[in-house]
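Trainee: Have a look; sequence and predicted model below, questions after that.
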Amino acid sequence: MASASAGKEASLKDATLFVNVPFCIEAPRYAHGRYLTGDGAAKRKYLEAVMREVASLGDVLEGKRVVAVRIGGGSPSVVSPDQLGELMRLIRAELPMAHGAEMALEAIPNTVGVPSLTGWGQGKPSRVELRVGAIHLRDLDELHPPYRVSDIQNAVLFLDKFGMNNVSVSLVYGLPGQTEASWRQTLRKALDLEPYEVAVSPVSPADGEGLAQERQRALYEVASALLGERGLVEYAVGRFARATGESAYVKALASGADAVGVGLGAVSCVDGMAWRNTDDFEVYCAGSDDPEQVVRDAAQLDDEARAVLVARRALCLSEGVEAERVSAAVGELSAWEAEGLVVCEDGRWRLTSEGRFAWQWRTWAL
């Protein structure tokens, strides 16, 4: 019976679920997107709408299994811990979850403590993505987050006490005034926290306030060298992990899993059909379980568009993507090759060193 069940699950198509919780204490510096700072009532109203949308996904996930869930957006950990726990329980109960599916939750350090971990624990998160940004004091001041270095250290201690050891720490490089020395200090202090993964990303060029592109590239190379020396492997662009610390969500998306997005402005691509949810808070909360009310910009992707999407996702992985798998995107890939961003060797397209940084800078990647 167990063998038959395993065979049936293996025949299902992989899917990922991203839940957008856009609330935060204050809109973060050097970040883009829509952030909400509503009160407790607004947060409860939104989470209730999200749960209704989750419960309505039966048709979308027909013939599929969810291999990874990521609850992110703004700072999901600022909403009610009990309600977050309830959301995770609902996802596990209502959706076709694969055995051992990852349940990742993004959190900011000052929200991690006994009350939050008790509430989240009801939903059994298997991974916590701790958004740190910086640990060097001057760089942390530049980010101006609602937490301090002591909050970062205490968060890791609390997570360990509650047995939530699969922790990813995310850092930002290229901040105004950041130096190689301050960046190295942040990296070393992050490693002292003993995370399973360290994820690094640059200040967006859209801000026009960070370091120049070449200086940011130098900091990326510093991170690659220093983290590599400490045994963390860059399995995907900007993501350095120990053997058991790789993000199942990132790897599933890069490997071709369908993407289902839930929440305000969330984007989905399932069976070649792409769409996004409304950005209107009231419209979403009133009709989250009714696609006719909340879905925007639905479109069926043609073969070339699908191949380009597959290529852009898959290229973030260190092993790249099989050329045959993205043959319909050869025109765009050849253009990237002419720019020195990708190379095709042994039947696989891979990012070059220049391409990995370009992928980080979001100048051409999806």
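Mentor: Nice, I can see it.
Trainee: all contacts plus neighbour counts: C-alpha atoms, from now on.
Mentor: Fine.
Trainee: Report how many residues lie close to Gly40.
Mentor: 12 (other C-alpha atoms under 10 Å).
Trainee: Put this next to the previous one:
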Amino acid sequence: METTTLHPVVMKLNFPFITRKPSFCGRTLIEGHNTELLHRYVLAIALELKANAADLADCEVQAIRLGGGSASIINGSDLDHLLRLIRSCYHVAEDAPVTMRTCPADINGANMPFYNRSHVTRYDLELYSLEPLDFCTLDTLNYSEQMPYITHGFLRADRRDSMGFVLLYGKKTVSRWGFRHSVLEVTRRPVCHVLLQRCAGADMLDDAAAQAQLDEAAQLLTEAGFVQYLPRRWAKPGCEDKFWQSAANGMDVLAFGLSAYTRLDGMITANTSDLNTYLAHSADYEQITVSTVPAQPEE
């Protein structure tokens, strides 16, 4: 009996939502916490996933990423539903990691059971850059600004390859010492991967000053045993983000949701960025596809 080899791919579910968009963020995001809208969006992604499953039956998913914004803004039970749907409709490798970009405030007793049940294996926590005083209260309940409440138990969890921080560099209103302290805190906690994201908008430092911060971060992270495996992405050996690593190495990407970009068989297909169009027609490929162009070869 002849066995058909499945085509390896990685998968991304795009959640372009955020509770409150900070002034330094240049990404196109939908601001606010509209529970009904978020649930409708999950149902729309579910329809898109089902509608495309038969055409992608020859693919095997090697890694899943929940991103595009703060994916944790979605209700935990809805995320669990989507990941169960993916595993029932698609071939997913047994060891495929699931990474979620999350606001640390959502790492709590209400959501964690759903994340564990959904087999979320990695977290990119949006800590950005914090001044030293903020780190003194990192493990305590703090309602000021967007300061997170991260439980002591979660940071000391048995799985030490799951915790990642998203740090912001090149921000005018964060001192050089504040950014340096942010990076040093990474080295003092059970953090195994780090994404350095440049500040955007009016609060952005000039290129030279931003690069100086990036260079200092590189030195501190290297001294702590982190390795830069992709630009501005660092990890302890063996803890690299399989989604980004595979995509950078040319593996095809299946992407679903608003403004999602799929790269498959030498073509890049872009989903609509119009929320109403996506919600109304997510199961109709022709209605939500805005462009299909050849993928550019890597230089």
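Mentor: It's in. All of these numbers come straight from a predicted model, not from anything done at the bench.
Trainee: Same question for stretch 103-114 of structure 2: list its buried residues.
Mentor: By neighbour count on 16 or more other C-alpha atoms under 10 Å, the buried set for stretch 103-114 of structure 2 is Cys103, Pro104, Ala105, Asp106, Ile107, Asn111, Phe114.
Trainee: Would you agree Leu175 of structure 1 is in contact with Leu140?
Mentor: No - counting by C-alpha atoms under 8 Å, Leu175 of structure 1 does not reach Leu140; the two are 9.5 Å apart.
Trainee: the more surrounded of those two?
Mentor: Between Leu175 of structure 1 and Leu140, counting by other C-alpha under 10 Å, Leu175 is the more crowded of the two (23 against 19).
Trainee: which one in structure 2 is aligned with the more buried one?
Mentor: When structure 2 is aligned by TM-score structural alignment, Leu175 of structure 1 is paired with Lys171.
Trainee: So for its match, what's the nearest residue that isn't a sequence neighbour?
Mentor: Nearest in space to Lys171 of structure 2, with sequence neighbours left out and distances taken as C-alpha to C-alpha, 6 or more residues apart in numbering, is Met204 at 5.1 Å.
Trainee: can you pull the contacts of the residue mapped onto that neighbour from structure 1?
Mentor: Using TM-score structural alignment, the partner of Met204 of structure 2 in structure 1 is Gly210. Contacts for Gly210 of structure 1 (C-alpha atoms under 8 Å, 6 or more residues apart in numbering) come out as Gly174, Leu175, Pro176, Val203, Ser204.
Trainee: Closest one to Tyr35 of structure 1 out of those residues, please.
Mentor: Ser204 (16.6 Å; C-alpha to C-alpha).
Trainee: Surely the closest one touches Trp361?
Mentor: Yes - here Ser204 of structure 1 reaches Trp361: they are 6.6 Å apart, a contact under C-alpha under 8 Å.
Trainee: List only buried entries from the contacts of Gly210 of structure 1.
Mentor: Gly174, Leu175, Val203, Ser204.
Trainee: now those residues in CSV, with secondary structure and distance to Val132 of structure 1?
Mentor: Below are the buried ones among the contacts of Gly210 of structure 1 laid out as CSV (DSSP: H, G, I helix; E, B strand; the rest coil; distance: C-alpha to C-alpha, whole Å):
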residue, secondary structure, distance to Val132 of structure 1
Gly174, coil, 15
Leu175, coil, 14
Val203, coil, 14
Ser204, coil, 17
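Trainee: wait, which of these is closest to Val60 of structure 1?
Mentor: Out of the buried ones among the contacts of Gly210 of structure 1, the member with the shortest distance to Val60 of structure 1 (by C-alpha to C-alpha) is Ser204, at 33.4 Å.
Trainee: Next one: that closest one from Gly74 of structure 1, what distance?
Mentor: 16 Å (C-alpha to C-alpha, to the nearest Å).
Trainee: same check, this time on Ser268 of structure 1
Mentor: 18 Å.
Trainee: Who has more neighbours out of these two?
Mentor: A direct count of neighbours by other C-alpha under 10 Å for Ser268 of structure 1 and Gly74 places Gly74 higher, at 26 against 21.
Trainee: What residue in structure 2 is paired with the more buried one?
Mentor: By TM-score structural alignment, Gly74 of structure 1 lines up with Gly69.
Trainee: That match against Pro16, yeah?
Mentor: Yes - here Gly69 of structure 2 reaches Pro16: they are 4.4 Å apart, a contact under C-alpha under 8 Å.
Trainee: so what sits against both of the two?
Mentor: Leu29.
Trainee: so how far is whichever strand or helix holds Val61 of structure 2 off the chain centroid?
Mentor: For Val61 of structure 2, the element it lies in under DSSP states H and E is strand 59-67. Its chain's average C-alpha position is 12 Å from that of strand 59-67 of structure 2, according to C-alpha atoms, centre = their mean, to the nearest Å.
Trainee: average gap between it and structure 1?
Mentor: With mean C-alpha distance after the TM-score superposition for structure 1, strand 59-67 of structure 2 departs from structure 1 by a mean of 0.9 Å once superposed.
Trainee: And that strand, what does it pack against?
Mentor: Here strand 59-67 of structure 2 touches strand 7-14, strand 91-92, strand 98-102, helix 242-248, going by 3 or more C-alpha pairs under 8 Å, 6 or more residues apart in numbering; DSSP states H and E.
Trainee: Tabulate the ones you listed in JSON lines, adding columns for distance to Thr277 of structure 2 and mean neighbour count.
Mentor: Formatted as JSON lines, those follow (distance: least, C-alpha to C-alpha, whole Å; neighbours: other C-alpha atoms under 10 Å):
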{"stretch": "strand 7-14", "distance to Thr277 of structure 2": "15", "mean neighbour count": "21"}
{"stretch": "strand 91-92", "distance to Thr277 of structure 2": "29", "mean neighbour count": "20"}
{"stretch": "strand 98-102", "distance to Thr277 of structure 2": "25", "mean neighbour count": "24"}
{"stretch": "helix 242-248", "distance to Thr277 of structure 2": "28", "mean neighbour count": "17"}
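Trainee: Asn276 of structure 2: which of those is closest?
Mentor: strand 7-14 (15.5 Å).
Trainee: Residue range in structure 1 corresponding to the closest one, please.
Mentor: The aligned range for strand 7-14 of structure 2 is 13-20, by TM-score structural alignment.
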